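Q: Predicted model, plus sequence, below.
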Amino acid sequence: KIMLLQNPKPYLQQNKDSQTAVEMKNATLSWTSAAGEQHHLPSQNGEVKEDKEEENGRSQSLPTLRNISFTLPKGSLLGVCGNVGSGKTSLISSILEQMHLLQGSITADGTFAYVSQQAWIFHGTVQENILMGEPLDQAK
């Protein structure tokens, strides 16, 4: 089954010459737009999930992030941690305009680069996974 992804409308506002790198004000975002456009998020096992609830027999989109507000000053480092499914990837995706902004605003000054990480191990010992084919240097 092939699913087509609908790209969200651009919403990131540029705030040139600001002391703020990223600012979110009361942002509510979803993987599905208010108009019902689908933007499916692959789950960790590769299946496609849809955040929906039933109301009066009609399927309705659930916001993934609700009323998020923060200011990240330029030159700052922000760590985001939390349990699986708590919204870490959604937060990054919202800054990259990969979600649908339902309310609020997101502003930024500058450009972004994002490199995702896919953890993996191969069938072998812990040592073999660490060395990845290189010879063991006991001093290291």
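A: Arrived safely. Numbering: from 1, shown residues only.
Q: C-alpha from now on. contacts and neighbour counts both.
A: Fine.
Q: Provide the secondary structure category for Glu128.
A: helix (DSSP: H, G, I helix; E, B strand; the rest coil).
Q: so how many other residues sit close to it?
A: Neighbours of Glu128 under the rule other Cα atoms under 10 Å: 15.
Q: separation between it and Thr71?
A: Distance of Glu128 to Thr71, given as Cα to Cα, to the nearest Å: 43 Å.
Q: Next, the buried residues of the longest helix seen in the chain.
A: For the chain, the helix with the greatest residue count under DSSP state H is helix 88-95. Within helix 88-95, the residues scored as buried using 16 or more other Cα atoms under 10 Å are Ser90, Leu91, Ser93, Ser94, Ile95.
Q: Quick check, the first one in contact with Leu65.
A: This means Ser90. Yes - using Cα atoms under 8 Å as the test, Ser90 is close enough to Leu65 to be in contact (7.3 Å).
Q: Show me what the longest helix of the chain is packed against.
A: Here helix 88-95 touches strand 100-108, going by 3 or more Cα pairs under 8 Å, 6 or more residues apart in numbering; DSSP states H and E.
Q: Take this one as well and set it beside the first:
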Amino acid sequence: MPKGDGKTLAQNRKASHDYTIEETIEAGIELKGTEIKSIRRGSANLRDSYARVYQDEMYVYNMHIAPYEEGNRFNHDPLRTRKLLLKRKQIDKLFGESREKGYALIPLKLYIKNGYCKMLLGLAKGKKDYDKRHTLKAKEAKREMDRAMKGKY
């Protein structure tokens, strides 16, 4: 099964627009009981989140998981820092690569795989404005070609 397969619960669509994704890696995520219930309900947002190494552990910051409605006093803080579950070699490799200028670790997708919540992390390099315009022009040209081909047949 390729990485990233499973039931997608949240996706960072803006990441491919703002960044050039050079490498992806699958990571487990440490969650509390009401958090996983809320994620399964589809109440997670990855838009402004990022991952970083802190004291030899990988954490994800600014990932918003809405409070579970039936959770009463056992609910969690929606923006709390969550630990990612990776092997030591993976953490060291990502830490070294993300220290280079212009690189960041960006959560791309949150999904369920074999009953566990997983996150697809991308090693990304920020795009300049002219790169974004070029990507949009190429996408528009492809859309126009597809539209023209569809009309012929």
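A: Cool, got the structure. None of these values were measured; they are calculated from a predicted model.
Q: What's the TM-score once they're superposed?
A: Once superposed, the chains reach a TM-score of 0.24 (TM-score structural alignment, normalised by the length of the first structure), with 63 aligned residues with a Cα RMSD of 5.0 Å.
Q: can you give me the angle the longest helix of the first structure makes with strand 100-108?
A: Here the directions of helix 88-95 of the first structure and strand 100-108 differ by 70 degrees (axes from the mean of the first three to the mean of the last three Cα atoms, to 10 degrees).
Q: Wait, a helix at Lys93 of the second structure?
A: Yes - secondary structure of Lys93 of the second structure (three-state DSSP): part of a helix.
Q: what about it, distance to Leu105 of the second structure?
A: Using Cα to Cα, one gets 12 Å for the distance from Lys93 of the second structure to Leu105 of the second structure.
Q: higher neighbour count, these two?
A: Per other Cα under 10 Å, whichever of Lys93 of the second structure and Leu105 has more neighbours is Leu105, with 24 against 10.
Q: Show me what the one helix or strand that one maps to is packed up against.
A: Per DSSP states H and E, Leu105 of the second structure falls inside strand 103-113. Counting by 3+ Cα pairs under 8 Å, 6+ apart, the packing neighbours recorded for strand 103-113 of the second structure are strand 7-11, strand 50-54, helix 88-98, strand 116-126.
Q: could I get these as TSV with distance to Arg82 of the second structure?
A: Listed next are these as TSV, based on distance: least, Cα to Cα, whole Å:
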stretch	distance to Arg82 of the second structure
strand 7-11	16
strand 50-54	9
helix 88-98	15
strand 116-126	11
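Q: I'd like to know which of those lies nearest to Asp146 of the second structure.
A: Asp146 of the second structure lies closest to strand 7-11 among those, at 25.7 Å (Cα to Cα).
Q: how about the closest one: buried residues?
A: Neighbour-count burial for strand 7-11 of the second structure [16+ other Cα under 10 Å]: Thr8, Leu9, Ala10, Gln11.
Q: what does it contact?
A: Ile39, Arg40, Gly42, Ala44, Asn45, Leu46, Leu108, Lys109, Leu110, Tyr111, Ile112, Lys113 (Cα atoms under 8 Å, 6 or more residues apart in numbering).
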